[in-house]
Each structure stands twice: as C-alpha cells, then as structure tokens.
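K.L.:
below is the sequence, then the predicted model.
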Amino acid sequence: MSVEHVLAVVPVSDIDAADAWYERLFGRPADNNPMPGLVEWQVTGTGWVQVFHDPDRAGGTMLNFAVDDLDAHVADLAGRGLEPGEVQQANKGVRLSTTSDPDGNRITFVGGFRVRY
C-alpha cells in the first residue's frame, strides 16, 4: 500500500464560524472548498486538514502539528486573536502549546520534535 496524502478531518457544528477560526489559525483562507460544508487547508506537501460540518461528532478531535519555532508560532497565533495555551515542557526537549476551536477540538503545537527512524 502506498499512501499519497493524509487528510485529517475535523468535525464542527458551525462551518462558517469554523472556517473563520481556522483561517486565523492557519493565517490564510482555505485552499479548497470542494463542497458545501467542507473547507480544506494544505498544511504540508501531502497533508491536509479538512474542516467538515458534522454537529454530531464536533468537539472530539485532536490534531498535533510539529512546528519549527514554537515560541514564534505561539506569539503569531496570539497576534491573530487566538488563545494558545501556556508552553509546557515534555520529554527530550519537546515543548507543547494547546488551543481549542469553538467546538472544543484540540490543536496542539509541538516544538523540538524530531522524527527518528
């Protein structure tokens, strides 16, 4: 099996409010709106976040994004009117900051993360 793309789906109760919130999160409008109730942002070369109107499932998703400079990223988010959480220290130099969208879906930004194969 060869996976070409990863699509992380975030269910929300109000697609218009979520579209505006995720636009602030990513710092730009959605890259795609393929159908009513679905907006998408390409976050890596082959990774996408899909924000999908699904009130019955809204609020239970968790996304983790590894970022190159956590402190700068947290400051940037705060400057866009979002409320990133306090930076917390984890193991092996990894640091975390978490925020939530209007439905309570959790987005965690990870700094100092290194993939080891």
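P.N.:
Received the coordinates, thanks. Residues are numbered from 1 along each chain as shown.

K.L.:
contacts, neighbours, all on C-alpha from now
P.N.:
Fine.

K.L.:
next, the buried residues of stretch 67-86.
P.N.:
Across stretch 67-86, burial judged by 16 or more other C-alpha atoms under 10 Å covers 70, 73-74, 76-77, 82-84.

K.L.:
so which of those is the closest to residue 38?
P.N.:
residue 82 (21.7 Å; C-alpha to C-alpha).

K.L.:
need the contact list for that closest one.
P.N.:
24-25, 99 (C-alpha atoms under 8 Å, 6 or more residues apart in numbering).

K.L.:
show me where this structure has helices.
P.N.:
Shown for the chain, the helices assigned by DSSP state H span residues 15-26, 70-79.

K.L.:
pasting the second one now:
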Amino acid sequence: MISELTIQIRVSDFEEGLHWYTTLLQRTPDFIPHNGFAEWQVLPSCWLQVAEGIPSEGSGPIRFGVTSIEEERSRLKSELHMDHFEIYAREEVPAKWATFADPWGNRLGFFENINE
C-alpha cells in the first residue's frame, strides 16, 4: 500500500532554483537536509523535492491545483517574469489548465476545477 508521495525536480543552479520554487510555492522549504536539496510538503504526505543536478527531459508536467488559475498566471508573470502561460479549457472537461516550464526545462502547470 502506498502511503506517501515524493516528486523530485532537478535544477542545474540550486540557489536560483531554490529562489524560483520558493516564489512559485509562495513559501520557504519545509526541509533542507543538506546542500543542494530542499523539500516542500505541498499536501499531506506529498512532497516536492528540488535537487541540484541535471534536469530530466520529457518528464511531467506536474500540475498543482489552484483556486484561480488567472490570478496565478498574473502573479507568475509579475514575480517570475514568465512569458509563456496559456490557459486551456474544453467544454467536456470540468477544469482549466496551463503548462509551463521552469528555467531548467522541467514541465509544470496549474489546474483549476471549474465546477466547485
């Protein structure tokens, strides 16, 4: 039985990556066990790890649920100078979503449930 989840993203410049993900998640890491590694508990028993290393190509996206995808797009354009952030929707899907990349090419995104 699976009881927890960790997802690791690698960045080639850890200090820049730490700043970028602190801004994205709007808080400092919950745990920094050693140099070049930080963790945020994004949900109970679900951790996002940012580690110094070679980014993986073609993985993801990892999408985070948000209450307002439009507000998050505005925030990230302002705070992280993100140019590419297009929001998608389909009539038969009860959500809006967007996929973007961090400066190291890791694919991320947000989604907003629109029927809640």
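P.N.:
Good, I have the coordinates. Being a predicted model, the structure only gives us computed values, none of them experimental.

K.L.:
tm score of chain vs chain?
P.N.:
Once superposed, the chains reach a TM-score of 0.82 (TM-score structural alignment, normalised by the length of structure 2), with 112 aligned residues with a C-alpha RMSD of 2.0 Å.

K.L.:
re earlier: for the helices of structure 1, give me CSV that also has distance to residue 5 of structure 1.
P.N.:
Below are those laid out as CSV (distance: least, C-alpha to C-alpha, whole Å):
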stretch, distance to residue 5 of structure 1
helix 15-26, 19
helix 70-79, 25
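
K.L.:
out of the ones you listed, nearest to residue 62 of structure 1?
P.N.:
Among the helices of structure 1, helix 15-26 sits nearest to residue 62 of structure 1 (C-alpha to C-alpha), with 14.1 Å.

K.L.:
what about the closest one, how far off from structure 2?
P.N.:
Superposing on structure 2 and averaging over aligned pairs (mean C-alpha distance after the TM-score superposition for structure 1), helix 15-26 of structure 1 comes out at 0.6 Å.

K.L.:
next, the angle from that helix to helix 70-79.
P.N.:
Interaxial angle, helix 15-26 of structure 1 versus helix 70-79 (axes from the mean of the first three to the mean of the last three C-alpha atoms, to 10 degrees): 140 degrees.

K.L.:
would you mind measuring from residue 108 of structure 2 to residue 3 of structure 2?
P.N.:
Using C-alpha to C-alpha, to the nearest Å, we find residue 108 of structure 2 at a distance of 23 Å from residue 3 of structure 2.

K.L.:
same question, residue 24 of structure 2
P.N.:
The spacing between residue 24 of structure 2 and residue 3 of structure 2, counted by C-alpha to C-alpha, is 26 Å.
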